[in-house]
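**Q** Got a predicted structure plus its sequence, pasted below:
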Amino acid sequence: MSGDILPGSLNGHTALVTGGTSGIGRGTVEALSAAGARVFVGSRSFAKAEELSRELTDRGMAVDALEIDVLDERSVSTAFSEIDRTNAALSLLVNNVGTTAYEPFGDIKVSTWDMVMSTNVRSAFLCSQRAIERMLPAGQGQIVNVGSIWATRGGPGRAAYISSKHALVGLTKALDQEFGQHGIRVNMVNPGPVATERAMKTDVDTTGWLEPRDIGNLVAFLASPSSKAVRGAIVDAFGNGKVLGNFD
């Protein structure tokens, strides 16, 4: 596919992509695999992860299914232990799981606020802790957090979502400062409108929007040796700069 980074640029790397069975997650799995990485597809649904694993394996890619509920601390620990049991040395974590909530500030329920913060921030905290434990002995590794263009902006009716993505910026920069000296690079990608499966099922005009694989290619670049100078970066991915949509 046009725009893919060079095949082989991630040879020898092992990656975990959370929320990897659809949308940006799937596009990232495909891009990393095409670049030569062994990829674990993380999903709460092992059946969906297995289905994608079989599809991509049949295309000659090294893709493994991994059941993980990123909201559950025990599940996260178990999933990382499963990776360990394959003797794979995890060198890349893509924190892609996320959820949205659009409603006026006064209408936000505490349960909604907590759900958005847990899904978008706590999950990245839990997975990053486990990943960094494994990267430190090797003295190298990459974490890429998938945010949103709203991570550096404000807007009405999005307080919970925007706050969570701003928090992910803070986590990215904090981890970069704490672990960059140990060879671990942490960056963040903020997609603009992306033509995911969910967006395509609506009547929204997605003409000119980025494809999930476009974001995946950017993640693959940030994980590759070509980007070794990039640390603690918050990278906006706007595509053609079209007006913001509800499917970021």
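**A** Sure thing, it's come through.

**Q** going forward, measure contacts between C-alpha atoms and count neighbours the same way
**A** Noted.

**Q** The biggest helix by length in the chain - contacts with which helices or strands?
**A** Ranked by number of residues, the top helix in the chain under DSSP state H is helix 159-179. If contacts are counted by 3 or more Cα pairs under 8 Å, 6 or more residues apart in numbering; DSSP states H and E, helix 159-179 sits against helix 110-117, strand 184-191.

**Q** where exactly do the helices run in the chain?
**A** 23-34, 46-58, 73-85, 110-117, 123-135, 159-179, 197-200, 212-223.

**Q** looking at these, which is buried most?
**A** helix 23-34 (a mean of 27; mean count of other Cα atoms under 10 Å).

**Q** Quick one: residues contacting the spatially most central residue of the chain.
**A** The centre of the chain sits closest to Asn96, judged by Cα atoms, centre = their mean, with a distance of 2.5 Å. For Asn96, the contacting residues are Val17, Thr18, Gly19, Gly20, Ile24, Gly25, Asn145, Val146, Gly147, by Cα atoms under 8 Å, 6 or more residues apart in numbering.

**Q** take the one below as the second:
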Amino acid sequence: MKRVAVVTGGGSGIGSAICQRLGADGYAVAVLDLNGDGAELTAKEIVAAGGQAVGYQLDVSDRTDVDRVLGEVRAELGSVSVLVTSAAVAIQEPFAEISVESWNRIMAINLTGTFNCAQSVLPEMVESGWGRVVFISSSSAQRGGPKMAHYAASKGGVIALTKTLALEYSPLGVTINNISPSSIDTPSVRRKQEAGLVPSNEVMGRHIPVGRMGTGADIAGACAYLCSDDASFVTGQTVSVNGGSYLA
């Protein structure tokens, strides 16, 4: 039986790239996204390429919705062996202008959403004696992000959650890691470029040692390794996929 991989935020960008890589690697992929049409499109692309996938609409900040949708995943695809949490929202606001509502929304999706999904699937991974959990964090949590205090704080929480869960669950056969991307070319970044909020890919690429922006496939490659049997001795780690950005 194929291992079942659940990916949140799978309807676009990094999440979609991860879904497609895991589908190509032979997983049955549950593509979860608040944008149900985007989730279904990613799933159709995986199926068209010869893989197995189903798209589901999901609000990760709603625990009732999480438990309901994951129940549908189990009924349709089987027990969950892999969880990747890529669902997130990023807003640029000066700290003094961040409202309580904005702060709470970022935390609810980025951090509480990660908690909701992990807590929902970990028991079945423990029962089977095998599991892989990969959270998607951010370089903003490691070096800060101008006008992104709420986003950076939420992703810092994801890194802390990684280390704590690794201590609890690694003895039970489940590894917990996170990937910290930086300067990745995604639809979200392109929208910010169009709005003049961030520089062009060419400008950003000049400040990255490898000489280019990252792609969703770059993150997906790292994720595929962390989800594999080869990564059984890797847990509690933050894997920075950033083209050497910190060296510049």
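**A** Okay, I see it. Bear in mind that the values here come from a model prediction, so they are computed numbers and not experimental data.

**Q** circling back: out of the helices of the first structure, nearest to Glu103 of the first structure?
**A** Of all these, helix 159-179 sits nearest to Glu103 of the first structure, with 8.0 Å by Cα to Cα.

**Q** What is the mean deviation of that closest one from its aligned residues in the second structure?
**A** In the superposition against the second structure, helix 159-179 of the first structure averages 0.8 Å from its aligned positions (mean Cα distance after the TM-score superposition for the first structure).

**Q** which residues of the second structure does that helix align to?
**A** Aligning helix 159-179 of the first structure against the second structure (TM-score structural alignment) gives residues 149-169.

**Q** got it, and stretch 26-42 of the first structure?
**A** Residue span in the second structure matched to stretch 26-42 of the first structure, by TM-score structural alignment: 16-32.

**Q** what's in contact with the matching stretch?
**A** Contacts for stretch 16-32 of the second structure (Cα under 8 Å, 6+ apart): 2-11, 39-40, 42-43, 45-46, 49-58, 73, 77, 216-217, 219-221, 223-224.

**Q** Now with 6 Å, please.
**A** 2-10, 39, 46, 51-58, 216-217, 220 (Cα atoms under 6 Å, 6 or more residues apart in numbering).

**Q** so which of the helices of the first structure gets nearest Leu92 of the first structure?
**A** Short answer: helix 212-223, nearest of those by Cα to Cα, at 7.0 Å.

**Q** Give me the nearest residue to Ser163 of the first structure, chain neighbours excluded.
**A** Nearest non-adjacent residue to Ser163 of the first structure, counting by Cα to Cα, 6 or more residues apart in numbering: Ala151, 7.7 Å away.

**Q** got the contact list for that neighbour?
**A** Ile162, Lys165, His166 are the contacts of Ala151 of the first structure under Cα under 6 Å, 6+ apart.

**Q** quick one: it and Gln140 of the first structure, what's the gap?
**A** Counting by Cα to Cα, to the nearest Å, the gap from Ala151 of the first structure to Gln140 of the first structure is 27 Å.

**Q** Leu210 of the first structure now?
**A** 31 Å.

**Q** Ser79 of the second structure pairs with which position in the first structure?
**A** Under TM-score structural alignment, Ser79 of the second structure pairs with Ala89 in the first structure.

**Q** So what's the residue count around that match?
**A** 16 (other Cα atoms under 10 Å).

**Q** State the span of the first structure onto which stretch 217-228 of the second structure is aligned.
**A** Mapping stretch 217-228 of the second structure onto the first structure (TM-score structural alignment) gives residues 213-224.

**Q** What of stretch 98-108 of the second structure?
**A** So stretch 98-108 of the second structure sits over residues 108-118 in the first structure, by TM-score structural alignment.

**Q** Contacts for that stretch next, please.
**A** Ala160, Ser164.

**Q** Please spell out which residue in the second structure sits farthest from the middle.
**A** Ala96 (28.4 Å).

**Q** For it, give its distance to Lys147 of the second structure.
**A** 9 Å.

**Q** and what of Gly236 of the second structure?
**A** Relative to Lys147 of the second structure, and taking Cα to Cα, Gly236 of the second structure is found at 28 Å.

**Q** Compare the two (neighbour count), which wins?
**A** Gly236 (22 against 16).

**Q** show me the contacts for the more buried one.
**A** Contacts of Gly236 of the second structure by Cα under 6 Å, 6+ apart are Thr162, Lys163, Ala166, Ile176, Asn177.

**Q** for the helices and strands packed on helix 159-179 of the first structure, which one sits closest to Thr202 of the first structure?
**A** Once those are compared by Cα to Cα, strand 184-191 is nearest, at 19.0 Å.

**Q** report the angle between the axes of the closest one and helix 23-34?
**A** 130 degrees (axes from the mean of the first three to the mean of the last three Cα atoms, to 10 degrees).

**Q** tell me the average deviation of strand 184-191 of the first structure from the second structure after fitting.
**A** Here strand 184-191 of the first structure, set against the second structure after superposition, deviates by a mean of 0.3 Å using mean Cα distance after the TM-score superposition for the first structure.

**Q** Give me the contact list for that strand.
**A** Here strand 184-191 of the first structure has contacts from 140-149, 176, 231-237, using Cα under 6 Å, 6+ apart.

**Q** gap between the residue nearest to the centre of the first structure and Gly208 of the first structure?
**A** For Asn96 of the first structure relative to Gly208 of the first structure (Cα to Cα), the value is 23 Å.
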